[in-house]
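**Student:** show me the folded form of this:
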Amino acid sequence: MRLLVANRAEIASRVLRTAKRLRIPTLVVYHPIDSDLPFVREADQAICLEAEPPRGAYLDGARLIQIAKNEACTHLHPGYGFLSENAAFVESLEHAGLGFVGPRADSILALGDKQKSKELLRQLQIPLVESFELSEAKQADFERAANQIGYPVLIKPAAGGGGKGMIRVDRPEDLWEAVQSSRRVAQASFQDDRVLLEKYVESARHIEVQVFGDGEGKILALGERECSLQRRHQKLVEESPCRFLSPEVRLRLMRESEKLATHLKYRSAGTLEWLWDGSDQIYFLEMNTRLQVEHPVTEETFGIDLVEWQLKLALHQEFPERVPEQKNHSIEVRLCAEDPAQEFLPSGGKIYRLDLPEEVRADFGYRTGNIVSSEFDSLLGKLISVGETRKEATEILLRALEGLVCVGPKTNRAYLIQILKSNAFERGEISTQFLSAFPAQFDYLEAIRWIRQLGATGPGQNVTDPDAETEDLDLYSPWGGCGQNNQEADWWADFDGRRYFFPSFADWSEEIGPAKAVAETESSSDQTESEIRSPMPSKILKISCSEGEVVSKGRPLISLEAMKMEHQIRAKRDCVVKRIFVSEGQQVLPESVLLELGDLDGED
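**Tutor:** As a prediction, the model looks like this:
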């Protein structure tokens, strides 16, 4: 076997690690933006591919197949995302005489497509959430379907997964905008703009079952994972097993999952996702016909390597005879370059320092000195703990998170700590709605922690020097400035868009810990309420207003794309749009002025 890993960052490094242990020669492709990432160096060979947009380097199936043939590769591993659930690509790969490390194309067609999978599931009498596929439908068709099943509803791509393009809609007036947004994301992420409309099940838990098949009808169900803690329908915290399932519900989940996978003679790793209402009712959501981001918690509790199983199956080596015994408890958290305090807007820029804890498994795609690009998703990596009990696994993971150092882009590290420390998490009182009501509290101690980690020096400036200048060349630096202040506090430092005041920096070279923040005000930014600015490097996807238009609070104004996600800027008050400074398709930098708004009475 010679293996082409057609992916990037964390998952590419993950697959390469197992391939190296099995002494399988490897090849990767990469876009120039990714040239310094670890996976490029970890492969035996790396080929640079120019593409615009950059994600095209990992989505051009014909080009990847030609490279695989030219470089004498025998198999391709897709990782997750990109082409991992593209049946046409798998067929083309196999027609070219290359092996796909994953399921057959017919399984992807039947299960990777949400609507087709639901037709099959109805035949197998597996419980479903009510839904409609409205591929070519007009606005009125969506409105009729939503009214039929009742709000809230969920709009999501018919192909692909990972939470991309999934939008909850609570009001009829927001429905069509959500449909258009989901279609744009679906086309950009999966090359397929079909969407589904389904009933949104509130206060449910998200449980998934890992299966592995030999392609001839033998299926192993490798326990369940609890994945209820999500933001924007993307998982943040996953664990296995779910300690709150009754034996009866667990048995139903395993049997129903095995029934479907057996019917299809499923090959390789796959995951069936379910909603559980907390009592005895389960609803099938979808099947992801690929390796999942959260697969490590299954590996850690069963003592297996799913990538090794995939590669050995592709080589027609011996298939495991039975499901290993599941032991202990494992929890995974995803460290993402995003700002929880700003509705999880993605961040980016240079990682000045990244120190990973040694007491847990750390699957990361970045290292110190790497650049986190806004062209790709925000996942930096994952921390995975194992303990004899859920409580022990939580405590181990908390220590690891508190010891992790990531200086550069904003991350959700502090937010993850807050989640794991919450009483609700400890008691298991969680659902898919939990994080929507969980506040992102920012502690000023995080600013102090940054200063300590940087040796009291921010990128391009010394925070103890009142004459220091801001680093103008670094668009992502969290340090907006520093200096003396005329208020009671002696010193201030801008950090993550906030200004923090400190009584003294004089002794911080010796001891930073005792320092206290004594005041906090708004950032010194000259942005006013009348200006709407870009919160990140992004592309203008859609402008939903016009100059002179009166808009109400909550109305979508502009849709931005960054890190493979679409983000909407909405009006925070009733106002009038005075000027629009950008156009659709335009690339903008952080803090670029997008709109000027005015009060309805004519005053800014």
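**Student:** okay, CA-based contacts and neighbour counts for the rest of this
**Tutor:** Will do.
**Student:** buried ones in stretch 245-261?
**Tutor:** Neighbour counts using 16 or more other Cα atoms under 10 Å place 245, 249-250, 253-254, 256-258, 260-261 of stretch 245-261 among the buried residues.
**Student:** distance from the chain centre to it, please.
**Tutor:** Computed by Cα atoms, centre = their mean, to the nearest Å, the chain-centroid distance of stretch 245-261 equals 27 Å.
**Student:** residues contacting that stretch, please?
**Tutor:** Residues outside stretch 245-261 that contact it (Cα atoms under 8 Å, 6 or more residues apart in numbering): 121, 124, 126, 209, 211, 213, 217, 219-221, 223-224, 272, 280, 282.
**Student:** repeat that for 7 Å
**Tutor:** For stretch 245-261, contacts defined as Cα atoms under 7 Å, 6 or more residues apart in numbering pick out 126, 209, 219, 221, 272, 280.
**Student:** picking up where we left off before, between the buried residues of stretch 245-261, which is closest to residue 331?
**Tutor:** Using Cα to Cα, residue 245 is the member of these that sits closest to residue 331, with 16.3 Å.
**Student:** show me where the stretch 351-500 of the chain has helices.
**Tutor:** For the stretch 351-500 of the chain, applying DSSP state H, counting those that start in this stretch gives helices covering 390-403, 413-421, 423-427, 445-453.
**Student:** tilt between the second one and helix 390-403?
**Tutor:** Helix 413-421 and helix 390-403 are oriented at 160 degrees to each other (axes from the mean of the first three to the mean of the last three Cα atoms, to 10 degrees).
**Student:** mind listing what's buried along helix 413-421?
**Tutor:** Burial within helix 413-421, assessed by neighbour count using 16+ other Cα under 10 Å, is assigned to 413-420.
**Student:** who's in contact with it?
**Tutor:** By Cα under 7 Å, 6+ apart, the list of residues contacting helix 413-421 reads 335, 340, 394, 398, 401, 425, 440.
**Student:** could you do the shortest one as well?
**Tutor:** The set of residues external to helix 423-427 that reach it, using Cα under 7 Å, 6+ apart, is 419, 430.
**Student:** rerun that using 10 Å as the cut-off
**Tutor:** Contact partners of helix 423-427, identified using Cα atoms under 10 Å, 6 or more residues apart in numbering, comprise 229, 244, 390-391, 394, 418-420, 429-430, 434.
**Student:** one more sequence to fold, the one below, so I can look at both together:
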Amino acid sequence: MFETVLIANRGEIACRIIRTLRRLGIRSVAVYSDADAGAPHVRLADDAVRLGPAPAAESYLHVPRILAAARETGAQAIHPGYGFLSEDAGFARAVREAGLVFIGPGEEALHVMGDKIRAKDRVAAAGVPTVPGFAEPAGERMPDAALAARAAESGFPLLVKPSAGGGGKGMQTAASLAELEQAIPAARRIARAAFGDDALLFERLVERPRHIEIQVLADAHGTVRHLGERECTLQRRHQKVVEEAPSPAVDTALRARLGEAAVAAAASVGYRGAGTVEFLLAPGGEFFFIEMNTRLQVEHPVTEAVTGVDLVEQQLRIAAGEPLAELPAEPAGHAVEVRLYAEDPARGFLPATGRILALDWPEGVRVDAGVEAGSEVTADYDPMLAKLIAHGADRAEALARLRAALETAVVLGVTTNLGFLGALLADPAVAAGELDTGLIDRLPEPGEPGSGDARLAPALVAADAMLERAARAEAAAADDVWVRARGFAVGGAAPPPRRRFEVRSAAFAGATDHAVAARAVTARADDGSAWVHTGGVTAWLAPEPRRAALDARLAELGRAGAPASPELRAPMPGTVTSLGAADGEAVEAGRTVLAIEAMKMEHRLEAPVDGVLELAVAVGELVQRDQLVARIRPAEAAEPEDRPGGPERPAEPGADPAQHASHEE
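**Tutor:** As a prediction, this is how the structure comes out:
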């Protein structure tokens, strides 16, 4: 076994790997960027080496620096975690050529399974069923128009997927030729930026499927075994949200068939280590190969919970040349995992940033986290904060434990999907196990609650009390008598007026009927806003000045029947990746005028009205949330000297700047 292992990753996966290394008595080495200098994984490791600035291209994707860190710390092996370089055949080769052990599969497996087209051809030759579709010829790029024409002949709906990469990044759906004409360039653009390869794969979209994956382990002696399935059907924008093991739709016979196909897929590339073979399961029981992830998965803890097998330990033992041990034949109990993201469900699940002011994880469940109180959540990396995993004797018990955990989990300082997860687990279809990959998309969009929402009453009281205590403390410490005197009345001091609050975000994780203990956890942000968690409710509240409240009410009165705003503002912090129209060009309402990407997500902004486009940004520019990026003016009102961004900027509709994109799942 190895004495020292370097983890070429960050966040919760680095922390999780370090815990197993520590249990086995193996020295751990962390690497970090400037943005992660104070991150938990850096302190948890026995040693840590700085790689470079925050952009991944200059740190976590910089192979020479990672290898230098391994050499200087005496590491014998490198564990890539997931994302970043974990499925990069060139990185695996560089590690081997440096005389180190890559804790992952061989280069052939990475090369074949790292490309969906090659992978599909290889497993089909091994007898594994695949989804009908077509791909661009190897080494060639068909014109977008030719691709669209061929796709139209194949029929809709279609799934457009980057051949390289994984984790749903860049994946687009198209139900018509018009949608396909936008989906193809969008998929190419994201694939080129994220993976350096813009080859595309087209597959028929299987209606209402389940997403089932099989965990496999394979040693260097030719033994390949599987550890059963995980249900990963609950997805949003092709990103997994909830995972569980075993699947409520898989019985012993189907598990054996899926396992046999997964083992055949892994054996077709001489696989070694831990990997996951993913399938679509149609309502009638037919299944199709999607892809193979040649690494540890985000959702691996649910398999560990029902098998008792530490998958990281198995990776280490296999990489050290040990033969594969016997594995459990059937799962014990049931496990469910949710992914906690820094995102705002009320704003279309757009990524959120900020400093975590308070954090309190629930008891009775496993929490794999890479953040703590004081951590800064930035747009540099994937927005996942943690995973919460509950295990029970059966599915109902596991779900109940996880829902109770979500009600008591406290994350203040950054908007999260905590409330959405609680509501999702309480959905009748989810509770009954009647799942398909489109279920989340069919749910009502989470609304933006107002301060009049009765569920927010305890949070408003707690926020008011916290800010009043802070105001009293500041007044008591002030030198100015006019500051210390906080109002008066005949017969004594006047009571402070009750504050009005603007609700910036609110999450209602308490979806059960029973009352959650009304313990209030509060935190005050630097801008004077209040964060509160109480009774399963997490709220971000900004004190509303009286004048602002009056202006808001007057604006609301005049809003009915008003035309759509001609201004387009950035819905999230990110980078402008493309322009769909030139500055000064006439556009119609609904036309895509620009795209912004951050944290693995591309958001396209459309013209709200007909008129002339006036751009305030250029391709490659970094923008902040709510920043004005464009304006649409009626043709007769658009004057070139009155541009929203100052000097006129040239349009760059075909540009694609070199930029870093998160490679995490």
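**Student:** hmm, back to that, got TSV for the buried residues of stretch 245-261 of the first structure, with secondary structure and distance to residue 366 of the first structure too?
**Tutor:** Below are those laid out as TSV (DSSP: H, G, I helix; E, B strand; the rest coil; distance: Cα to Cα, whole Å):
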residue	secondary structure	distance to residue 366 of the first structure
245	coil	36
249	helix	39
250	helix	37
253	helix	36
254	helix	36
256	helix	38
257	helix	35
258	helix	37
260	helix	37
261	helix	35
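**Student:** out of these, the closest to residue 408 of the first structure would be?
**Tutor:** Each of these was checked against residue 408 of the first structure using Cα to Cα; the closest is residue 245, at 39.8 Å.
**Student:** which residue in the second structure aligns with that closest one?
**Tutor:** When the structures are aligned by TM-score structural alignment, the residue of the second structure matched to residue 245 of the first structure is residue 250.
**Student:** please apply the same query to residue 532 of the first structure.
**Tutor:** Under the alignment defined by TM-score structural alignment, residue 532 of the first structure is paired with residue 568 of the second structure.
**Student:** quick check: its match vs residue 308 of the second structure, distance?
**Tutor:** Spatial separation of residue 568 of the second structure from residue 308 of the second structure under the definition Cα to Cα, to the nearest Å is 52 Å.
**Student:** so which of the two has more stuff around it?
**Tutor:** Set residue 568 of the second structure next to residue 308 and count neighbours by other Cα atoms under 10 Å: residue 568 wins out with 21 against 14.
**Student:** for the more buried one, list the residues it contacts.
**Tutor:** The neighbours of residue 568 of the second structure, taking Cα under 10 Å, 6+ apart as the test, are 593-594, 605-608, 615-616, 626-632.
**Student:** isn't there a strand covering it?
**Tutor:** Yes. When the secondary structure is assigned by DSSP: H, G, I helix; E, B strand; the rest coil, residue 568 of the second structure falls within a strand.
**Student:** which helices and strands sit right next to the lengthiest strand in the first structure?
**Tutor:** Among the segments of the first structure that qualify as a strand by DSSP state E, the longest is strand 219-231. Using 3 or more Cα pairs under 10 Å, 6 or more residues apart in numbering; DSSP states H and E, the elements in contact with strand 219-231 of the first structure are strand 205-214, strand 234-240, helix 247-263, strand 267-276, helix 295-302, strand 329-336.
**Student:** which one of those lies closest to residue 24 of the first structure?
**Tutor:** Distances from residue 24 of the first structure to each of these were compared using Cα to Cα; the minimum, 18.4 Å, belongs to strand 267-276.
**Student:** who does that closest one touch, helix- and strand-wise?
**Tutor:** Packed against strand 267-276 of the first structure, as judged by 3+ Cα pairs under 10 Å, 6+ apart, are the following elements: strand 205-214, strand 219-231, helix 247-263, strand 282-288, helix 306-314.
**Student:** most neighbours per residue, which of those?
**Tutor:** Mean neighbour count (mean count of other Cα atoms under 10 Å) peaks for strand 205-214 among those, with a mean of 24.
**Student:** now do the alignment partner in the first structure of residue 402 of the second structure against residue 382 of the first structure, distance only.
**Tutor:** Using TM-score structural alignment, the partner of residue 402 of the second structure in the first structure is residue 397. According to Cα to Cα, residue 397 of the first structure stands 11 Å off from residue 382 of the first structure.
**Student:** now do residue 319 of the first structure
**Tutor:** 28 Å.
**Student:** out of those two, which sits in the busier spot?
**Tutor:** Residue environment comparison for residue 319 of the first structure versus residue 382 gives the larger neighbour count to residue 382, 22 against 14, counting by other Cα under 10 Å.
**Student:** which residue, neighbours along the chain excluded, lies closest to the more buried one?
**Tutor:** Counting by Cα to Cα, 6 or more residues apart in numbering, residue 382 of the first structure lies nearest to residue 334, which is 4.6 Å off, once chain neighbours are set aside.
**Student:** tell me the spacing between the aligned partner of that neighbour in the second structure and residue 477 of the second structure.
**Tutor:** In the superposition onto the second structure, residue 334 of the first structure corresponds to residue 339 when matched by TM-score structural alignment. In this view, residue 339 of the second structure and residue 477 of the second structure are 44 Å apart by Cα to Cα.
**Student:** between the two, which one's more packed in?
**Tutor:** In this comparison of residue 339 of the second structure against residue 477, neighbours counted by other Cα under 10 Å, the higher total goes to residue 339 at 21 against 11.
**Student:** thinking again about what came up before, I'd like the helices of the stretch 351-500 of the first structure written out as a markdown table, with distance to residue 587 of the first structure added.
**Tutor:** Rendered in a markdown table, the data for these read as follows (distance: least, Cα to Cα, whole Å):
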| stretch | distance to residue 587 of the first structure |
| --- | --- |
| helix 390-403 | 35 |
| helix 413-421 | 29 |
| helix 423-427 | 40 |
| helix 445-453 | 30 |
